[in-house]
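Student: Here is a sequence with its predicted model. Questions after.
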Amino acid sequence: MTINKNLHSIVADEYDTIRENIEFASFENNYRSIMITSPTYGEGKSITTANLAISLAQNSKKVLIIDANIRNPSIHQIFKIKNTIGLTNVLIGQKALEETLNQTEFGRIGVVTSGPIPNNSEKLFRSVLLEQLLDKAKELYDYVLIDVPPVLEENDSKIMASLCDGVILVVRNGKTEDALALEAKKSLVMVHANLLGVILNGKRTNPILRKLKI
């Protein structure tokens, strides 16, 4: 998984287009917390989250990434930071959000890693502490991007979707079956998620994503 740092690459241009769509939607509707998910594993949602955060940060926005994929986290690997304390510590009341913030090499991007794996993540995600964390994060950052498990794999994603201002669904060209994409969308609609759009990932060999419809 590679973060895109080339400001003039085709990939950067693609993310800039997506960023502009998100910022426009946010201006009109104040969308600040955005969950990013996929139908199944291997769609590229985590690297999409990271690259989208970079595009926002390069446009002078403060961005917090929260890794809520607590059974299979990867954000800490992408940004090469430790995952000793994180989201789960906040959700059990052990740490405050500020105590779990990690600074990245990109000055405007902070990361809250997943933290230790709990016995019952669904119970944690139904905690009032999660809502308080998201509210606090929006006080500190312009945008909060939440990387969650695939929506067809874990109930955690459905719970989180109902708490976020918007949801982006990532699908991979040549991998995601149409039936799974439709099932994922249906699952999000059932929990009254605000689906902002779909990113088609891997359309060509170079661009990581191709389009976002909002």
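Tutor: Sure, I can see it.
Student: rest of the way, CA atoms for contacts and neighbours
Tutor: Noted.
Student: So which residues of the chain form helices?
Tutor: 10-29, 45-57, 75-78, 87-91, 97-100, 121-125, 128-140, 155-161, 178-190 (DSSP state H).
Student: List the contacts of the closest residue to residue 70 other than its chain neighbours.
Tutor: Spatial nearest neighbour of residue 70, excluding adjacent residues (C-alpha to C-alpha, 6 or more residues apart in numbering): residue 114 at 5.0 Å. Counting by C-alpha atoms under 8 Å, 6 or more residues apart in numbering, residue 114 makes contact with 66, 67, 68, 69, 70, 73, 83, 85, 86, 87, 88.
Student: ok, 6 Å please
Tutor: For residue 114, the contacting residues are 67, 68, 70, 86, 87, by C-alpha atoms under 6 Å, 6 or more residues apart in numbering.
Student: would you turn these into JSON lines with distance to residue 129?
Tutor: Output for those, formatted as JSON lines (distance: C-alpha to C-alpha, whole Å):
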{"residue": "67", "distance to residue 129": "16"}
{"residue": "68", "distance to residue 129": "14"}
{"residue": "70", "distance to residue 129": "16"}
{"residue": "86", "distance to residue 129": "13"}
{"residue": "87", "distance to residue 129": "10"}
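Student: Put this next to the previous one:
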Amino acid sequence: MERIQTAIDKARKAREGHSDPAAARAPAQVGKPKSASPVAEDREAKKPLVLSSDMSFKQRDEAWAALKRFDPKQVHLERNRIVAYQTGPEAVPYDVLRTRLLHQMRANNWRRVAVTSPTAGAGKTMTCVNLAFSLARAPDQRTMLIELDLRRPSMAALLGIEGNQQFSKALSGQDAPEDHILRYGRNLAFAVNQTTARNPSELLQGVTTGKVIDELEERYLPEIMMFDTPPLFASDDTMAFLDQVDCALLIGEAEKTTIEEIDKCEQELAARTNVLGVMLNKCRYLVSHEGYGEQHGY
């Protein structure tokens, strides 16, 4: 892990010292927002999340309570390696990630985070779901996890959700968002898709999608909105949506994702939003002090 981190740091320094300004665009550092569009600048200028009165709290609670409840089967979750719904040694890596994420996002007044990876198979969706469950174990922490990997949706199968949930219909303005959002407990909501969506890139960068996300934030007032977005190298879908978030978390796959891929992805993300961090997933070889599970690095 130290060799990987050293290589990443070396690549960053090389970019910073490059003579070509375009090639020297370094990843945005946490606490130093970097924007490339008016939309992103507006996101960064947004005021802290504040409820103005007791009535605001009541309205938020009523909105969450009105969402259809979802109770996953424990056997199904564990079969799919969803372990952070309860405390325990297996949940520790996600709890550590949760704490670090919350610390950085609160320090910068960020509420929206996109989770992506260079290529498919890095485990970003499983990481998103486990991280969401870990966040939900904080009683005062409301989290919404929204699936935007519209070409290969997998969250419904991972969670064991059946029915006609298709959040892409809400993004296109066909249906009300609450028709495609399920609530777990009192403070975690999932927006999933059962099937693929047509023209996902155009949908994600459309004006309607931005309005829907803004309305969700205004109505449900989640402390964290997490978006499971497609791999960066698979399509332009994630890049089309990045103006709508405050930061992005990059997931790499141990023994498969290369330093060059991580470096390139960091540059592309930094051109559109703030890079929250890089997490290495599926690590098989860790010394005892590096953690209890497979996730490491941030």
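Tutor: That came through fine. Predicted, not measured: the structure shown is a model, and the values here were computed from it.
Student: What's the match for residue 194 of the first structure in the second structure?
Tutor: Under the alignment defined by TM-score structural alignment, residue 194 of the first structure is paired with residue 274 of the second structure.
Student: same thing with residue 78 of the first structure?
Tutor: Match for residue 78 of the first structure (TM-score structural alignment): residue 158.
Student: Ok, residue 210 of the first structure next?
Tutor: Using TM-score structural alignment, residue 210 of the first structure lines up with residue 296 in the second structure.
Student: if you skip the residues just before and after it, what's nearest to that match?
Tutor: Residue 296 of the second structure sits nearest to residue 280 (C-alpha to C-alpha, 6+ apart), 5.3 Å away.
Student: how many other residues sit next to that neighbour?
Tutor: Residues within reach of residue 280 of the second structure, counting by other C-alpha atoms under 10 Å, total 22.
Student: ok, it - contacts?
Tutor: By C-alpha under 6 Å, 6+ apart, the residues touching residue 280 of the second structure are 251, 252, 253, 295, 296, 297.
Student: among the residues you listed, which ones are buried?
Tutor: Buried subset of those (neighbour count, 16 or more other C-alpha atoms under 10 Å): 251, 252, 253, 295, 296, 297.
Student: Adding distance to residue 130 of the second structure, write these out as TSV.
Tutor: Listed next are these as TSV, based on distance: C-alpha to C-alpha, whole Å:
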residue	distance to residue 130 of the second structure
251	14
252	16
253	16
295	11
296	14
297	16
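Student: Nearest to residue 242 of the second structure among those residues?
Tutor: residue 251 (15.7 Å; C-alpha to C-alpha).
Student: Give the buried subset of the contacts of residue 114 of the first structure as a PyMOL selection command.
Tutor: Applying 16+ other C-alpha under 10 Å to the contacts of residue 114 of the first structure, the buried members can be selected in PyMOL as follows:
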select buried, resi 67+68+70+86+87
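Student: and the aligned residue in the first structure for residue 192 of the second structure, how many residues sit next to it?
Tutor: In the first structure, the residue paired with residue 192 of the second structure is residue 113, using TM-score structural alignment. Residues lying near residue 113 of the first structure (other C-alpha under 10 Å) number 28.
Student: so how far is residue 5 of the second structure from the aligned partner of residue 69 of the first structure in the second structure?
Tutor: Counting by TM-score structural alignment, residue 69 of the first structure lines up with residue 149 in the second structure. Distance of residue 149 of the second structure to residue 5 of the second structure, computed by C-alpha to C-alpha, to the nearest Å: 28 Å.
Student: more neighbours, these two?
Tutor: Counted by other C-alpha under 10 Å, residue 149 of the second structure and residue 5 do not tie: residue 149 has more neighbours, with 23 against 15.
Student: ok, that one - contacts?
Tutor: Going by C-alpha under 6 Å, 6+ apart, the list of residues near residue 149 of the second structure reads 229, 230.
Student: Aligned against the second structure, show me the partner of residue 13 of the first structure.
Tutor: By TM-score structural alignment, residue 13 of the first structure lines up with residue 92.
Student: Skip the chain neighbours and tell me the closest residue to that match.
Tutor: residue 292 (6.7 Å).
Student: Among the helices of the first structure, single out whichever gets nearest to residue 107 of the first structure.
Tutor: helix 45-57 (8.0 Å).
Student: Just the endpoints, please. Distance across stretch 186-201 of the first structure?
Tutor: 20 Å.
Student: again, but for stretch 142-160 of the second structure
Tutor: For stretch 142-160 of the second structure, the first-to-last residue distance is 22 Å (C-alpha to C-alpha).
Student: And residue 173 of the second structure, what's its match in the first structure?
Tutor: Checking TM-score structural alignment: residue 173 of the second structure goes with residue 93.
Student: Could you report the neighbour count for its match?
Tutor: Neighbour tally, residue 93 of the first structure, other C-alpha under 10 Å: 11.
Student: just residue 80 of the first structure next, same as before
Tutor: Residue 80 of the first structure has 11 nearby residues by other C-alpha under 10 Å.
Student: now swap in residue 152 of the second structure and tell me
Tutor: Around residue 152 of the second structure there are 14 other residues, counting by other C-alpha under 10 Å.
Student: what sits against it?
Tutor: Going by C-alpha under 6 Å, 6+ apart, the list of residues near residue 152 of the second structure is empty.
Student: Tell me which of the contacts of residue 114 of the first structure persist in the second structure.
Tutor: Retained contacts for the contacts of residue 114 of the first structure in the second structure, judged by both residues aligned by TM-score structural alignment, their matches' C-alpha atoms under 6 Å, are 86, 87.
Student: Cross the contacts of residue 114 of the first structure against strands and list the overlap.
Tutor: Per DSSP state E, strands hold the following members of these: residue 67.
Student: Name the nearest of the contacts of residue 114 of the first structure relative to residue 141 of the first structure.
Tutor: Checking the contacts of residue 114 of the first structure against residue 141 of the first structure with C-alpha to C-alpha, the nearest one is residue 67 at 15.6 Å.
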